[in-house]
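only the shape, not the letters, is given here:
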């Protein structure tokens, strides 16, 4: 039965049907208490992570001038990845009931501990959540380094097209530069022309954190060891953080510019879950439940595992494809997709519902993907 037939028989518009699909699911989740904050979980986790951070710093001071410091560089990177996940959760207002407390926690974790701008990240991430994988709206598919659509490949010169044909294999090596890129993007955003007073304060905090960290390294270690420590820490941080974000949307359908989709289908059809247990949850910061995270951005991390069976069953009931694969399978998909972006002449969103929506001018996702 087509959407038009359902509308004629029930008197309910397609837009009302689409909105109802998500609101019905959301109401069920609320009734089950799955959106309640888990402050005890987060306080415990933050205490452990910050304790680990202090332990690494203490070991660095005690070890002194030694090449064994490189082991601590790797350990520091892994701890900072966990700090990044906590900052992400706080910026999504998953931790406290108070928005102000969530925002303050995110600023402290991002600015003072990581040396990054939470305002820059929130602005970019809001756009991503509102329109994941939409070619003209999602900043995560509008990167200058990587091409995500055939049109993006065509627009490049010979060198750019050569790179695009191999970008899948180069993707993980490029992640070693992700840490540097995040710091640079933060400062560029904060120091831009027209920056607000709050941006200037954030810029001072971020710059101070970076300056103190780099200065302390070169005070503690000779230049060669300090440079090696800094380079390894940033490389491991970039690879681990990027490897947690990469499987979530890359290789999933790209939504053409201007296409309107209802919120439920927009979030589910463009996202991918990663199967695994406690270790996967830890390594990916809960982002392995990407579908549930996109449907309920403020849901606490430990609850995502509990809501997954409900969401999966709901999607199956309504004929909505629910993507879930193993971690290494997801990486294979990402590499294959990136290597073949310019070679596959196909509809970037090959979905019967999308074709139906093209003809009906179906509903927009609206702003439900925002962090707020």
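All right, it came through fine. It should be emphasised that the depicted structure is a prediction, and the values quoted were computed from it without experimental measurement. Numbers count the residues shown, from 1 in each chain.

CA only for contacts and neighbour counts going forward, please
OK.

find the residue at the geometric middle of the protein.
When CA atoms, centre = their mean is applied to the chain, the residue found nearest the centroid is residue 245 (5.1 Å).

my read: that one touches residue 287, true?
Yes. Applying CA atoms under 8 Å as the test, residue 245 and residue 287 come out as touching, 7.2 Å apart.

the strand or helix carrying residue 76 packs against which elements?
Element membership for residue 76, per DSSP states H and E: helix 69-91. Judged by 3 or more CA pairs under 8 Å, 6 or more residues apart in numbering; DSSP states H and E, helix 69-91 is in contact with helix 39-63, helix 99-107, helix 223-245.

got the ones you listed as CSV, with distance to residue 328 columns?
Below are the helices and strands packed on helix 69-91 laid out as CSV (distance: least, CA to CA, whole Å):
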stretch, distance to residue 328
helix 39-63, 27
helix 99-107, 31
helix 223-245, 11
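
and here is the other one:
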């Protein structure tokens, strides 16, 4: 968050509380020395971050910064959460340092408005129907093979059903992970996320939250958003290509990445990268409950589909299904982010940070279903705990606020949002190539040989 863009402190004028300046606070942004500011109060999160329910990194990314708006965005029960902060309270922001920017005031007013409108209240009918259609398709995927045999038509039909099930479960798990359905008080969302992510998808809820919350806290911020750590295969944005070109003499031909991206990244993210990182997370972080749910998923799948298809064919069926799921998920999730600005952290205020990194897709009944309502990615990033069926209702208010502060509110057709990924990768690859030639003294006549 922008330093100096804070709300009015409740301790203003209270001289018994130690006062801190921004100059002092910004010095506490080290790995073993981390302070943050929330509502003009200063907290030492050095040790607390290790116990933070949302993960140590997501809160640490705001070290030395104002985390007020991020704090309110992530927590649905502010009163309960603030009780945990009392033990790590260091004092208050110095009164002379408190300056409220119009953009922060307006966004705070917007949050209050949508709260009064009941936009954080879920529709249990909506989520019941979503879960029901997933369960029905999951059952049909198995019984199609049981009753019609394992010929090509039943096999393809079952494959289509399982792909839809896995993707739609991902959107549901995403909602539960953000505590958008039942809230955080009774941990029902946490349990349902484990059911969807673990028992029905074979992944780890804790791993997903660890990665995804960082993305929401600092979207498209280099070295903080895990989704930007792509330089093993790709460079994105305007800054990363230059950094990679300077550091790596022997490098991939990133100038060709827009050609190989569709064949490598979308189909392999889930069956290869996610499988590896989720499994490693469960073992290294000792998330044994997540591991139990994942093992149960594999037992269920092998028992059901293995008995019909045979063990080897079932594994092939599973891998192909995950490839299609991965492609669907990746094109949707990256269409809102890769074409946007990808930069170093400069502590932007929440509204500007999220608008720089996100865009929307033109809504329709199909697009809502196909993207899990991530066609309203801007609204979701501004209010991550809001039930997704309400995002369309607040979109006009968000757009109006963006117009007031001259912020780009981008809305694209679905297909264009996909093609913009390729265009963005081509542009970033071109930036890398020019920088690589400049840093390593490559003659333009020998570009193809050197790259």
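Received, thanks. Values in this document were obtained by computation on a predicted structure and should not be read as measured data.

which positions within the helix holding residue 76 of structure 1 qualify as buried?
69-70, 72-91 (16 or more other CA atoms under 10 Å).

residue 351 of structure 2: neighbour count?
22 (other CA atoms under 10 Å).

related to what we said a few turns ago, tell me which of the helices and strands packed on helix 69-91 of structure 1 is the most buried.
helix 223-245 (a mean of 20; mean count of other CA atoms under 10 Å).

hmm, who's touching that helix?
With CA atoms under 8 Å, 6 or more residues apart in numbering as the test, helix 223-245 of structure 1 has contacts from 66-67, 69-70, 73-74, 76-78, 80-81, 172-173, 175-180, 214, 217-218, 220, 283-285, 287-288.

if we can go back for a sec, off-centre distance for the helix holding residue 76 of structure 1?
Computed by CA atoms, centre = their mean, to the nearest Å, the chain-centroid distance of helix 69-91 of structure 1 equals 15 Å.

same thing with stretch 69-85 of structure 2?
On the basis of CA atoms, centre = their mean, the separation between the geometric centre of stretch 69-85 of structure 2 and that of its chain is 19 Å.

stretch 220-228 of structure 2 now?
10 Å.

which residues of structure 1 does it align to?
With TM-score structural alignment applied, stretch 220-228 of structure 2 matches the range 133-141 in structure 1.

what about that stretch, start to end distance?
6 Å (CA to CA, to the nearest Å).

so for that stretch, what gets flagged as buried?
In stretch 133-141 of structure 1, counting by 16+ other CA under 10 Å, buried: 133-135, 137-141.

name all residues that make contact with residue 220 of structure 1.
61, 64-65, 226.

can you tell me what it aligns to in structure 2?
So, by TM-score structural alignment, residue 220 of structure 1 is matched to residue 308.

which SS state does its match fall under?
Using DSSP: H, G, I helix; E, B strand; the rest coil, the structure places residue 308 of structure 2 in helix.

now name the helix or strand holding the counterpart of residue 173 of structure 1 in structure 2.
Taking TM-score structural alignment, the alignment pairs residue 173 of structure 1 with residue 263 from structure 2. Assigned by DSSP H and E, residue 263 of structure 2 belongs to helix 257-268.

run the chain-centre distance for that helix.
Distance of helix 257-268 of structure 2 from the chain centroid (CA atoms, centre = their mean) equals 20 Å.

output the contacting helices and strands for that helix.
Against helix 257-268 of structure 2 (3+ CA pairs under 8 Å, 6+ apart) you get helix 311-335, helix 414-440.

for the next helix-or-strand element following it, buried residues please.
Per DSSP H and E, helix 257-268 of structure 2 leads on to helix 275-284 as the next helix or strand towards the C-terminus. Residues of helix 275-284 of structure 2 classed as buried: 275, 278-279, 281-282 (neighbour count, 16+ other CA under 10 Å).

which of the contacts of residue 220 of structure 1 sit farthest apart?
Using CA to CA, the two most remote members of these are 61 and 226, lying 12.8 Å apart.

my read is that residue 38 of structure 1 contacts residue 304, right?
No. The pair residue 38 of structure 1 and residue 304 does not pass the contact test of CA under 8 Å, sitting 11.8 Å apart.

residue 447 of structure 2 - nearest residue in space that isn't next to it in sequence?
Closest residue in space to residue 447 of structure 2, ignoring its immediate chain neighbours: residue 437 at 7.6 Å, by CA to CA, 6 or more residues apart in numbering.

map that neighbour onto structure 1.
So, by TM-score structural alignment, residue 437 of structure 2 is left unmatched.

try residue 143 of structure 2
Applying TM-score structural alignment, one finds that residue 143 of structure 2 aligns to residue 58 in structure 1.

gap between its match and residue 209 of structure 1?
Separation of residue 58 of structure 1 from residue 209 of structure 1 (CA to CA): 18 Å.

with residue 71 of structure 1 instead?
Noted for residue 71 of structure 1: a distance of 22 Å to residue 209 of structure 1, by CA to CA.

and residue 355 of structure 1, by the same measure?
50 Å.

what about these two, which has more around it?
Taking neighbours as other CA under 10 Å, residue 355 of structure 1 and residue 209 compare with residue 209 leading, 18 against 13.

contact partners for that one?
Counting by CA under 8 Å, 6+ apart, the residues that residue 209 of structure 1 touches are 111-115.

that older thread, now distance to residue 323 of structure 2 too, for the buried residues of helix 275-284 of structure 2, in TSV please.
Compiled in TSV, the buried residues of helix 275-284 of structure 2 are given as follows (distance: CA to CA, whole Å):
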residue	distance to residue 323 of structure 2
275	12
278	16
279	18
281	21
282	22
